[in-house]
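Asker: Sequence and predicted structure below; questions after.
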Amino acid sequence: MSEEISMSEEASINPRRIPYALYIFCTLCLLLASTVAGATNYTLWINGRSSGGAPGNYSDFRYWGPAATPAGINKQAVNWDGRSSIASQSGRVRDALDCFCTGQNWCYIAAYSAGDLLLGYTLANYGGSARTVTNASANASGVCAASGGVQTGWNLKWVRVAAGAAGGSELANVGAWTTSEPLVQDLKTSTARAMYNHNDTRNVWFYRYAGARGTAYSFVLPGQDDEVVAYHSSGGVAGNAGRSLCNPGDWLCDDLRLGTAPNQGSSVKWSWHSVVFRDDGERFNHYGDGNWAGIIGVMREAMVNTAN
């Protein structure tokens, strides 16, 4: 009799267990779907030297060119004044990273010229710090409100760099620019290279684009250059000072090699840095001309194709 009761009870209970399991499963699916739906990818553009867009206004793309031009998913202009010291302007980058690259949100980054130095400095010095998760809705100052939670560092997929000046420029060394600008002092090759640990990208890849259509300042800039930075900087080459690096076939200096491979002559790139474009045809200079031109245009095309 007890066995019959047990079997009867089991029969009455099992039909209830199956719908309950389905309920739990469906609830988990809905939670997962809501999490995915709430996640957003952004593309951040960090300008170089000289002013353009209004700091704090992530919709102002005047530095680059027409705002309607495609430049990656949910593009945001991380505007800074382009004149002040790297240390003083790092807060602008941190505000943007806190806004768009925390919580469920992830970022692709495009950095240009001195923006490379600014981003590298920010990641090396603050990329391991506690960051407040925000709501991705910026006020007029470019700051987003907390949405609950804290995380370490930022959610970054990768960085693309055009005409990167993390290694400085000899134009700053010789005083070709207004020397009263704090940024010019930071862009001296020895200063830029000693400013932070360039190998510490928080394990984020920097994919580099090096232009070579340089003419006006070739007597100052060693090796191949884009009229503002030489290959040793745009190619992410390590060391305390610049060196002459060129395109293959130029017998006057060693080759800047693609990818992460050591260059001809055994110079090496910083860790987590890879050259993905070398201007072998000498077609692209440093300048965007307010229309996404020069080496910026090469990087923009890559952002359109990969930042999604």
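Answerer: Nice, I can see it. Residues are numbered from 1 along each chain as shown.
Asker: switch to C-alpha atoms for all contacts and neighbour counts from now on
Answerer: Will do.
Asker: Show the contacting residues for residue 129.
Answerer: Taking C-alpha atoms under 8 Å, 6 or more residues apart in numbering, we find residue 129 in contact with 152-153.
Asker: another structure for you, compare them:
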Amino acid sequence: MQLRVKHLVLTLLAAAGLAAAVAQATNFSLWINGRTGGGQLGNHADFTYWGPSSANGGVNKKSVNWDGYNHISDQNYLVRDALDCYCTGTNWCYVAAHSAGDLMIGYTLAMYGGSTRYKKTPTPNSGGSCSNSDGTTQTGWNIKWVDIAAGAGGGSELSNAGSWALSEPLVSDLKTTTARAMYDHNNTRGKWFYMYAGASGTAYSFILPGQDDEAVAYHSSGGVAGTGGSALCNPSDWLCNDLKLGTAANEGGSTKWSNHSVAFRDDNEAYNHYTNNNWAGVVSLVRKDMELNAK
């Protein structure tokens, strides 16, 4: 009888421990900025790049600030630190990225998504890194999915043409041939990238092929594979091939990178590239999706 009671007590304690572990699991929404940066490095509460911090950007939103100036490889540690903090152990993340932030998260997953990571306690120090939780490790990070606004993973012809300051190390990364050769864009470690492509281009339309948002063309914001940029448009434009929604091959036969899906194509040409420090442009669509679905 005593043995049976002992087993019952141990079972109840184990169940309580499991319930406590589950209760401590937390979801986070990580926002990765693009070129020019603006937020304080390591301060995950600083949303200067995006807009008012009061905006709903998904559950437990965090701003993964990098300087938006130096090479992707040089600044990547800041992103890895944030992913270690919030996306290991029992915790999971939703990720949103803008512009060159697409290049940053793609690089991170391809180059480090199969590496051994220590599980962390999600309380970062002033530099944005966290302490180990229990000394155990895991492979890669717990990421549910990735939303990309005006993605520059395929580079921009503005960088090719020198329309941006050539002294910026990041600008050399954003050349179309360089961006596309920087890492294996197909290797997302099984994480889905949902692409939001804007088409309210104006002044630079003669440099950017096909439809564009003033900074990147559809071939990049639509996650289109290949070694260089191709001209892709909305169905209403008869002058070039259509960018297709979802994972479907585009008109003319070009394809998307693996695990890349076009969630939004700007058929009405209403959204440009820029946040205007107010969650504006294509970012407004991603913010809304994170509000509704990152829970």
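Answerer: Now that the structure is in, tell me what you want to look at. Keep in mind the model is a prediction, meaning the values are calculated, not measured.
Asker: Give me the TM-score for this pair.
Answerer: In this superposition the chains share a TM-score of 0.98, using TM-score structural alignment, normalised by the length of structure 2; 294 aligned residues with a C-alpha RMSD of 1.0 Å.
Asker: okay, and stretch 184-201 of structure 2 goes to which residues in structure 1?
Answerer: Alignment of stretch 184-201 of structure 2 against structure 1: residues 197-214, by TM-score structural alignment.
Asker: Tell me which residues of the matching stretch come out buried.
Answerer: In terms of neighbour count (16 or more other C-alpha atoms under 10 Å), stretch 197-214 of structure 1 has its buried residues at 198-202, 204-214.
Asker: With stretch 154-164 of structure 1 instead?
Answerer: Under 16+ other C-alpha under 10 Å, the buried positions of stretch 154-164 of structure 1 are 154-156, 158-164.
Asker: try stretch 30-45 of structure 1
Answerer: For stretch 30-45 of structure 1, the neighbour count (16+ other C-alpha under 10 Å) marks 40-45 as buried.
Asker: And the residues you listed, which is closest to residue 293 of structure 1?
Answerer: Each of those was checked against residue 293 of structure 1 using C-alpha to C-alpha; the closest is residue 45, at 14.7 Å.
Asker: got a list of what the equivalent of the closest one over in structure 2 touches?
Answerer: Alignment note: residue 45 of structure 1 maps to residue 31 in structure 2; criterion TM-score structural alignment. Residue 31 of structure 2 makes contact with 61-64, 95-97 under the criterion C-alpha under 8 Å, 6+ apart.
Asker: Surely residue 31 of structure 2 is in a strand?
Answerer: Yes - under DSSP: H, G, I helix; E, B strand; the rest coil, residue 31 of structure 2 sits within a strand.
Asker: Turn the buried residues of stretch 30-45 of structure 1 into JSON lines, including distance to residue 222 of structure 1.
Answerer: Output for the buried residues of stretch 30-45 of structure 1, formatted as JSON lines (distance: C-alpha to C-alpha, whole Å):
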{"residue": "40", "distance to residue 222 of structure 1": "42"}
{"residue": "41", "distance to residue 222 of structure 1": "39"}
{"residue": "42", "distance to residue 222 of structure 1": "36"}
{"residue": "43", "distance to residue 222 of structure 1": "33"}
{"residue": "44", "distance to residue 222 of structure 1": "31"}
{"residue": "45", "distance to residue 222 of structure 1": "28"}
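Asker: Out of those, which comes closest to residue 134 of structure 1?
Answerer: Among these, and counting by C-alpha to C-alpha, the member closest to residue 134 of structure 1 is residue 40, at 12.7 Å.
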